[in-house]
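Q: no sequence on this one, just coordinates:
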């Protein structure tokens, strides 16, 4: 660690639980942040300022004027810019010594799986269940710790799914895919601006604890916040041993979901080629 780094991170180093060793582990960590919006903004800002050595920031969207109420990575002058690039500029301005990799794309399938494999930990800062479940499957496959947050209206939640443990629950254990869950979006339901800051900052805190290997994580605990009353609740949960993703025969642990996805794409491609051939004749 250089003299400049010792000075920059001195307030971390003063913490007995963290110290130079913990800060060095933070500097050597690669964090994958999926979503550069309301949750990803504060999470990325704190991870960058705290010295996470490599941050891959993924978002396929561009900065919109309506984002500025809560997405603090972005500025009015960057409306229309790719959120990933806007985020890179903001994070580099705070800490130019770390490596920021912006990716403007919607990750899925093999691309998502390959990117998760390269990271030390993953932060899910997305806003829809399909993407959350895809991220969870990739994290289970590669046994990567996942820090997941959500915020809508005045309600927030956060948990950690540390898939390095055989008995650790995954996101699917708590929120099974395919169940009738109401899909709610900020664009329709609204969201209290500071709520995204609270949850996103807590995601950064959990990610830093994972990176430094300190403290007790939120594994097996879901924290729920009602920002109108500012009351927290804790829900404890365990691994579902029949889980279709992380259970003994789950498709996440085996990577079977990737083979199925590839087969589905091939079937769709074959059907498309057949339809084209029929129309041509």
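A: All right, it came through fine. The structure displayed is predicted, hence computed values, not measured ones.

Q: hey, let's count contacts and neighbours off CA atoms from now on
A: OK.

Q: Name the residues of the helix ranked longest in the chain that are buried.
A: Across the chain, the longest stretch assigned as helix under DSSP state H is helix 256-280. With burial defined by 16 or more other CA atoms under 10 Å, the residues of helix 256-280 counted as buried are 257-258.

Q: What helices and strands are in contact with it?
A: helix 109-118 (3 or more CA pairs under 8 Å, 6 or more residues apart in numbering; DSSP states H and E).

Q: tilt between the helix it packs on and helix 256-280?
A: 150 degrees (axes from the mean of the first three to the mean of the last three CA atoms, to 10 degrees).

Q: quick one, helices of the protein?
A: For the chain, applying DSSP H gives helices covering 3-8, 10-13, 19-27, 40-50, 83-94, 109-118, 129-142, 171-174, 186-189, 193-212, 251-254, 256-280.

Q: Please state the offset of the longest helix of the chain from the chain centre?
A: Offset of helix 256-280 from its chain centre (CA atoms, centre = their mean, to the nearest Å): 30 Å.

Q: tilt between that helix and helix 129-142?
A: Calculated by the same axes, to 10 degrees, helix 256-280 forms an angle of 130 degrees with helix 129-142.

Q: contact partners of helix 256-280?
A: Helix 256-280 is contacted by residues 109-110, 137, 251 when judged by CA atoms under 8 Å, 6 or more residues apart in numbering.

Q: rerun that using 7 Å as the cut-off
A: For helix 256-280, contacts defined as CA atoms under 7 Å, 6 or more residues apart in numbering pick out 109-110, 251.

Q: next up, a second structure to put side by side with the first:
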């Protein structure tokens, strides 16, 4: 009961209403998270339907956030859904992060991930990060409430990234479902205080062999974002 009340009182921010954002939003709404804010500036295209299960043919041409809000209302009408149909700049992103308890990064570019990470570090909010491309996926939790915890940029150095996206490089549809579902699970755990989160650990999936690897992450004292 205590955990369910914690979810009911929680506010989360989901960056991206695509392949990862779809299972994340649907499972969090079904779990009873009280307020879900979704950020996405894109429209639903027929090429999205193969993997972005928030949307259907009736949503073609609509803003993804509006399509998402409609679907989540059908799943759980008691959840408050807020939408931001625009790309947030650094100031807007930090403001949005400051108003929630937890952030889920479901974007597909390193540029956005670095920006989301900076905002979470500045506002000391836990970040559940997921990524999927081709047949590979990864998920981790960067809990900025812990001064000793690493941030996303402790793992990836800004400027060394390769700009790959699902639209240009492809992704196997069930892979985003797997990673997105894990992001939802980690969010529920962090919000309710259940179990042990993936803080300080990175889980990587090779779907071609269906093998997982878990790497331990340490805080980089020289990190330009969270280092001392």
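A: Yep, that arrived. Quantities reported herein were computed from a predicted structural model and do not represent experimental measurements.

Q: sorry, back to before: can you lay out the helices of the first structure as JSON lines showing distance to residue 161 of the first structure?
A: JSON lines is the format used below for the helices of the first structure (distance: least, CA to CA, whole Å):
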{"stretch": "helix 3-8", "distance to residue 161 of the first structure": "30"}
{"stretch": "helix 10-13", "distance to residue 161 of the first structure": "25"}
{"stretch": "helix 19-27", "distance to residue 161 of the first structure": "19"}
{"stretch": "helix 40-50", "distance to residue 161 of the first structure": "17"}
{"stretch": "helix 83-94", "distance to residue 161 of the first structure": "25"}
{"stretch": "helix 109-118", "distance to residue 161 of the first structure": "14"}
{"stretch": "helix 129-142", "distance to residue 161 of the first structure": "9"}
{"stretch": "helix 171-174", "distance to residue 161 of the first structure": "7"}
{"stretch": "helix 186-189", "distance to residue 161 of the first structure": "24"}
{"stretch": "helix 193-212", "distance to residue 161 of the first structure": "11"}
{"stretch": "helix 251-254", "distance to residue 161 of the first structure": "14"}
{"stretch": "helix 256-280", "distance to residue 161 of the first structure": "19"}
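
Q: of all the ones you listed, which lies closest to residue 153 of the first structure?
A: Comparison of those against residue 153 of the first structure by CA to CA identifies helix 186-189 as nearest, at 6.3 Å.

Q: How about residues contacting the closest one?
A: If you take CA under 7 Å, 6+ apart as the criterion, helix 186-189 of the first structure is touched by 152-153.

Q: now it: which residue numbers in the second structure?
A: Matched against the second structure by TM-score structural alignment, helix 186-189 of the first structure falls on residues 166-169.

Q: next one: stretch 56-65 of the first structure
A: Aligned by TM-score structural alignment, stretch 56-65 of the first structure falls on residues 37-46 of the second structure.

Q: do stretch 150-166 of the first structure as well
A: With TM-score structural alignment applied, stretch 150-166 of the first structure matches the range 131-147 in the second structure.

Q: Tell me which residues are up against that stretch.
A: With contacts defined as CA under 7 Å, 6+ apart, stretch 131-147 of the second structure is touched by 108, 120-121, 124-130, 149-152, 166, 169-172, 175-176, 179, 183, 197-199, 201-208.

Q: Would you list the buried entries among the residues you listed?
A: Buried by 16+ other CA under 10 Å: 108, 120-121, 124-130, 149-152, 171-172, 175-176, 179, 183, 197-199, 201-205, 207, out of the contacts of stretch 131-147 of the second structure.

Q: returning to that earlier point: for the match of stretch 56-65 of the first structure, which positions count as buried?
A: In stretch 37-46 of the second structure, counting by 16+ other CA under 10 Å, buried: 37-40, 42-45.

Q: Tell me how far it lies from the chain's centre.
A: Stretch 37-46 of the second structure has its C-alpha centroid displaced from the chain centroid by 14 Å (CA atoms, centre = their mean).

Q: repeat for stretch 105-114 of the second structure
A: 9 Å.

Q: cool, and stretch 50-66 of the second structure?
A: Here stretch 50-66 of the second structure is found 18 Å from its chain centre; the criterion is CA atoms, centre = their mean.

Q: so how many other residues sit close to the equivalent of residue 8 of the second structure over in the first structure?
A: Using TM-score structural alignment, the equivalent of residue 8 of the second structure in the first structure is residue 27. Using other CA atoms under 10 Å, residue 27 of the first structure has 20 neighbouring residues.

Q: what's near enough to touch the residue nearest to residue 27 of the first structure when sequence neighbours are not counted?
A: Spatial nearest neighbour of residue 27 of the first structure, chain neighbours left out: residue 53 (4.4 Å); criterion: CA to CA, 6 or more residues apart in numbering. The neighbours of residue 53 of the first structure, taking CA under 7 Å, 6+ apart as the test, are 26-30, 98-99.

Q: what do you get if the cut-off is 10 Å, keeping everything else the same?
A: 24-31, 47, 97-100 (CA atoms under 10 Å, 6 or more residues apart in numbering).
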